[in-house]
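Enquirer: This is the structure alone, sequence omitted:
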């Protein structure tokens, strides 16, 4: 999130065309993985290392969390632009592209988390530690 904030402060989004898409892809994915691990530690979600989970559960949960993060980010951009008058490069096409990048990045992050969790030592399902 710090990276995305400084990117906006220094107008890096305007310097390189693809930069906005890259940030909107990487940030929701990393935030989603972090949220998933924190929620698992709080025992609100199963641990990614839980062997009783289906293989698709970890990437699915990460993608859902990342889609939520991407949605909230786009709502923030709308609020900043339409309510507070910030000068952001937004519009329908930008919003849809940012959402798609966020979901794709979150899916990729979820697949990496699932792969890393499968390689880690097994833990019993009732163990909430990561």
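Expert: Arrived safely, thanks for sending. As the structure is a prediction and not an experimental result, all values here were calculated from the model.
Enquirer: Please make it C-alpha for all contacts and neighbour counts, starting now.
Expert: Noted.
Enquirer: hey, where'd the helices end up in this structure?
Expert: 2-9, 12-15, 19-41, 57-78, 92-119 (DSSP state H).
Enquirer: structure B:
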């Protein structure tokens, strides 16, 4: 995974993905200076998440989509879009949770925590499970933020259940997608493991 992270970008897509990461890092300073410190903290939390695809070694197109969605999720909080736009929260949870779960899946495969990573049934089961776990953690962070940091964070029982449900649905959708179209760079996979992993 370290080799993936240190690998120089190749092609316009990989350069654009890295540019999004730079934009994410710069956004932290912008949020701290022009908005509240808590807003800067929200954007700062998105930066490590945007680095994860680098370690995972995913394809450029997926990396770009992932980075854009994570940035949108963070800035939607800063700009208060979750309150202003009805159901926007559900849309973001649907998109972001599935993408994050897919990257976590690849990272766990790289770390050899998950075996038979290329098996379709493994992807179809593990990515939604990871998505539900991410959704639960997301809601715990929101609850902790509202309870211990600021009461401006919108948290209700109905909102929590809806977010988890849509995060799970998004993870199922992404699992089906990455089963049909693998998101890992094939050159980043060890050849002996690539032969050992079943494809169906």
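Expert: Yes, it's here. Just so it is clear, the structure is predicted and the values come from calculations on it, not from any experiment.
Enquirer: Just give the TM-score of the two.
Expert: The TM-score (TM-score structural alignment, normalised by the length of the first structure) is 0.82; 120 aligned residues with a Cα RMSD of 2.1 Å.
Enquirer: What is the equivalent residue in the first structure for residue 164 of the second structure?
Expert: Mapped onto the first structure by TM-score structural alignment, residue 164 of the second structure lines up with residue 99.
Enquirer: who's in contact with the nearest residue to its match once chain neighbours are set aside?
Expert: Sequence neighbours aside, residue 70 is the residue nearest to residue 99 of the first structure in space, at 5.7 Å (criterion: Cα to Cα, 6 or more residues apart in numbering). Residues near residue 70 of the first structure by Cα atoms under 8 Å, 6 or more residues apart in numbering: 24, 28, 98, 99, 102, 103.
Enquirer: between these, which is closest to residue 124 of the first structure?
Expert: Lowest distance from residue 124 of the first structure to the contacts of residue 70 of the first structure (Cα to Cα) belongs to residue 28, with 28.9 Å.
Enquirer: What is the equivalent residue in the second structure for that closest one?
Expert: Checking TM-score structural alignment: residue 28 of the first structure goes with residue 97.
Enquirer: How about the contacts made by its match?
Expert: Neighbours of residue 97 of the second structure in contact, by Cα under 8 Å, 6+ apart: 131, 134, 135, 167, 168, 170, 171.
Enquirer: now these in CSV, with distance to residue 141 of the second structure?
Expert: Shown next, in CSV, are the contacts of residue 97 of the second structure (distance: Cα to Cα, whole Å):
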residue, distance to residue 141 of the second structure
131, 15
134, 11
135, 10
167, 15
168, 17
170, 20
171, 19
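Enquirer: Show the buried residues in those residues.
Expert: 131, 134, 135, 167, 168, 170, 171 (16 or more other Cα atoms under 10 Å).
Enquirer: Please give me every residue in contact with the counterpart of the first one in the first structure.
Expert: Following TM-score structural alignment, the counterpart assigned to residue 131 of the second structure within the first structure is residue 66. When the contact criterion is Cα under 8 Å, 6+ apart, the partners of residue 66 of the first structure are 28, 29, 31, 32, 102, 103, 105, 106, 107.
Enquirer: Neighbours of the match of residue 164 of the second structure, how many?
Expert: Neighbour count for residue 99 of the first structure, taken as other Cα atoms under 10 Å: 25.
Enquirer: these two touch, right, it and residue 67?
Expert: Yes. Contact criterion Cα atoms under 8 Å: residue 99 of the first structure and residue 67 qualify, at 7.3 Å.
Enquirer: Give me the spatial nearest neighbour of the residue nearest the centre of the first structure, chain neighbours excluded.
Expert: Nearest to the geometric centre of the first structure sits residue 28, at 2.2 Å (Cα atoms, centre = their mean). Of all residues not flanking residue 28 of the first structure in the chain, residue 66 sits nearest, at 4.9 Å (Cα to Cα, 6+ apart).
Enquirer: Could you tell me how far the one you found is located from residue 102 of the first structure?
Expert: From residue 66 of the first structure across to residue 102 of the first structure, the span is 6 Å (Cα to Cα, to the nearest Å).
Enquirer: With residue 24 of the first structure instead?
Expert: 5 Å.
Enquirer: cool, and residue 69 of the first structure?
Expert: Between residue 69 of the first structure and residue 102 of the first structure the distance is 8 Å, computed by Cα to Cα.
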